[in-house]
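In: Any chance you can model this:
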Amino acid sequence: MSRPNTPIVLDPTGADRHAEHRRLRAHGAAALVDVLGVQAWSISDPVLLRKLLTGPDVSKDGRRHWPAYDEAVRDWPLALWVAVTNMFTAYGADHARLRRLVAPAFSARRVAALRPVVEALVTELLDELAAEPHGDVVDLRERLAYPLPIALIGHMMGVPEARRAGFRALVDGVFDTTLTAEEATANAVRLYGLLDDLIAAKRAEPGDDMTSLLIATHDEEGSTLAEAELRDTLLLVISAGYETTVNVIDQAVTSLLTHPDQLAHVRAGRSGWHDVVEETLRLEPAVKHLPLRYAVTDIPLPDGRTIAQGDAILASYAAANRHPDWHGPTADTFDVTRPTKDHLTFGHGIHFCLGAPLARLEVATALEHLFTRFPHLTLAVEPADLRPLPSLISNGHQSLPVRLHPK
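Out: The predicted structure follows:
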């Protein structure tokens, strides 16, 4: 079956993401797309996407495997996504080395030790919400979804509390795909300035935090993180651990408030908070499209087309997670009792997100405490009035207005 060669221009504002994802799937396992002026293959078929996420014929190293790299990093608004030097853009042995160096910071022991920290942070935030007058509207994204992950990341990384708001604003800019190339570059410069200050402070006075650990860590071969790798690894940890978790909390609360029958399943014990987290991750992943990967060799597609060596590849997680071939005719339905809630939100294979257990802990804890503390929680606007973030990457709302108590 032939497919059109004219790329689908992805909407940088993400205004109607679900329609866009259906359009991508209608073009087969892969669709040519335009990502802010860069052409790539969007992969929305989960079987093909899993294969490409794990096979050696796909790389994340644009310097080595993307002929358009030099041009893209000069004037592409998403240049930071492909130009960083950390395990996000590493390939082969380089990726294995970097992952080995970073993994101890996300060990099961360290994540388990963070549980009481997460619970204390959630309790503090809910105490502040409980002090609001009954019937008042509060923005739950601003008052819970945002401050919880940034406080936890700040705690883990040793970021002084006074500096956390600065990191938040600049990380938001990394995910904002409506910025011009000049605005994105300026945002990156300011963000790196904050990272350099953090590294200098921890070198001068190390603490019991992840930044100090990454500065000091080494693997059995004695290698350490180079300076650029250190900066970009901190950028990866802060960005991935903050923005994505904000969106999952946001989407999980929204889904439960717009599907009271599903919340009833949880309250009756027919499903657990873990089920809510996984179904949210499947239905509304924090990241819709993740740029970029590159074909190391020609990759034949099931319909006879070919992803040519050097072509860019876009992992379209949101479209893949809702694929009807994977989850059947109810793939677009929020169902916490769904027997199989498999998804690709955290990636797959060697690039599976190291922070996944921590993100799951944060979201489940926030949801359980929130709905226990405020059993009559309701949306303060119609669901259709919730405005999406202006991004083709980040999947959340600009605000989440709720009433904690009945009027």
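In: alpha carbons only for contacts and neighbour counts from here, please
Out: Fine.
In: Pro390 and Leu179 touch, don't they?
Out: No - between Pro390 and Leu179 there is no contact under Cα atoms under 8 Å: 9.6 Å.
In: more neighbours, the two?
Out: Using other Cα atoms under 10 Å, the more surrounded residue of Pro390 and Leu179 is Pro390, with 21 against 18.
In: Please, which helix or strand holds the most centrally placed residue in the chain?
Out: Nearest to the geometric centre of the chain sits Thr244, at 3.6 Å (Cα atoms, centre = their mean). Using DSSP states H and E, the element containing Thr244 is helix 227-258.
In: Buried residues, that helix. List them.
Out: Judged by neighbour count (16 or more other Cα atoms under 10 Å), helix 227-258 contains these buried residues: 229-258.
In: could you pull out the strands for the stretch 101-250 of the chain?
Out: Using DSSP state E, counting those that start in this stretch, the strands of the stretch 101-250 of the chain run over residues 137-139.
In: How far does stretch 297-306 sit from its chain's centre?
Out: 28 Å (Cα atoms, centre = their mean, to the nearest Å).
In: start to end distance for it?
Out: The first and last residues of stretch 297-306 sit 10 Å apart, counting by Cα to Cα, to the nearest Å.
In: please give me the structure for this one as well, since I'd like to look at both together:
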Amino acid sequence: MGNPTPIVIDATGRDIHGEAARIRARGPVTLVELPGGVPAWAVSDADLLKRLLTDPRVSKDPRQHWTTWIDGKVSPEWPLYTWVAVQNMFTAYGGDHKRLRGLVSRAFTPRRIAALQPRIEEITAQLLDRVGQAGRTGEPVDLREEFCYPLPIQVISELFGLPEEKGAELRSLVDSIFHTSASPEEVTDTYGRLYATLGELVASKRESPGDDLTSGLIAARDEEGDTRLTEQELLDTLVLLISAGHETTVNLLDNAVHALLTHPEQLAHVRTGRASWDDVIEETLRVDSPVASLPLRYAVEDLAMSEFGGPEEVSIRKGEAILAAYAAAGRAPERYGPDADRFDVTRADKEHLAFGYGVHFCLGAPLGRLEARIALPTLFERFPDLRLAVSEEELEPVDSFISNGHRALPVRLA
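Out: Modelled structure (predicted):
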């Protein structure tokens, strides 16, 4: 059944696309080994992934459906512990998922997202003023640090009413959650500090509610009782929305800027009207998914992959884990042709799974797209001669096999 020797996932994420190619070469579904020797099935075929992601026999609840968790083999020191231990819509199944998503989706209505546009434009302009000042000396500016990161984190902080003085701490905590080669000490320290910080936030908002999403979630918890939202679900929903609410957009902006600066002919397509900024955004999401691989899902019962259009010889057994290999799926030559790994804004087929699929499709996708649709054209209009300050080979990836971006993006403005 399948390949006897699993591909060992590099926890540092040093070569995400090379690893994705090796996973694809082993077939549309293959055994991998996650940090800590934890086995999982990596699914890298987009159509197969879609079928699995919409099948009720595939769960995200480890407490019900992951044998490794049920048998007590997952330690709080495991680098991915927070990803599977949280109790929110990210790890919910069936009725619980519907309940939790329904509650949160009220905060992400199209009208509410559209209403954010003027504020996002204002934040963008302010940040680019700072970038311009920092680059006035001719010295390189780290665009990830000065623009790609602060824009989405300021938007999400204002949405949730997060106190400004907690911004740096929350950022370091979220970075640590995505740090998939973290030491056991870092993992346990992050977990403790995360809940202490969010507990303080909830206590503060209970005492002085505001017109923000945190206060709204607390009201749903307190007014509607435990049938709606438990205290743990409240905290874990904040973990999900604050972390996923900015990390993916940081990488989207980072990867889009990087792609345009390393493919000037593609930027020319946009500037001459042969392609749109939406084309840039969607092609970036396809070729450089902000989340390279997403843990985890679990087989509720034995699943023959042939039933899903997969290989005849492979079955995922009840209780086994599944890793959604989005970066691998986005560059599959079988789907996108021999140039699948090339950034091409004029490509006809830019469909991707960067925001997931099915009932777990990312609620924040419209917000991420809106931020990019404002930030990217404004950046390139403000600094038309923007260029990388180092060779592409000098750029280093973030230390994660989940998060796909650069540690820094040094640029010169002119």
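In: how much does the helix holding Thr244 of the first structure stray from the second structure?
Out: Compared with the second structure after the fit, helix 227-258 of the first structure shows a mean deviation of 0.5 Å (mean Cα distance after the TM-score superposition for the first structure).
In: In the second structure, which residues correspond to that helix?
Out: Counting by TM-score structural alignment, helix 227-258 of the first structure pairs with residues 231-262 of the second structure.
In: before we move on, what about stretch 381-388 of the first structure?
Out: Using TM-score structural alignment, stretch 381-388 of the first structure pairs with 390-397 in the second structure.
In: contact partners of the matching stretch?
Out: With Cα atoms under 8 Å, 6 or more residues apart in numbering as the test, stretch 390-397 of the second structure has contacts from 13-14, 262, 404-411.
In: Try it again at 7 Å.
Out: 14, 405-407, 410 (Cα atoms under 7 Å, 6 or more residues apart in numbering).
In: from the chain's centre, how far out does it sit?
Out: Taking Cα atoms, centre = their mean, one finds stretch 390-397 of the second structure lying 22 Å from the centre of the chain it belongs to.
In: Can you measure across it, start residue to end residue?
Out: 14 Å.
In: Tell me the buried residues in that stretch?
Out: 395, 397.
In: Measure how far the match of helix 227-258 of the first structure is from the centre of its chain, please.
Out: So, by Cα atoms, centre = their mean, the centroid of stretch 231-262 of the second structure is 5 Å from its chain's centroid.
In: How about stretch 205-224 of the first structure?
Out: The answer for stretch 205-224 of the first structure is 25 Å, by Cα atoms, centre = their mean.
In: May I have the distance across that stretch, first residue to last?
Out: With Cα to Cα, one end of stretch 205-224 of the first structure sits 19 Å from the other.
In: Compute the distance between the nearest residue to Trp326 of the first structure once chain neighbours are set aside and Leu53 of the first structure, please.
Out: Setting aside the residues directly before and after it, Trp326 of the first structure is nearest to Pro46 in space (Cα to Cα, 6 or more residues apart in numbering), at 7.3 Å. Using Cα to Cα, Pro46 of the first structure is found at 10 Å from Leu53 of the first structure.
In: for Thr244 of the first structure, same thing?
Out: According to Cα to Cα, Thr244 of the first structure stands 20 Å off from Leu53 of the first structure.
In: The counterpart of Ala331 of the first structure in the second structure: how many residues sit nearby?
Out: Superposed on the second structure with TM-score structural alignment, Ala331 of the first structure falls opposite Ala340. Residues within reach of Ala340 of the second structure, counting by other Cα under 10 Å, total 17.
In: what do you get for Tyr294 of the first structure?
Out: 27.
In: Since that was my last question, I'll sign off now.
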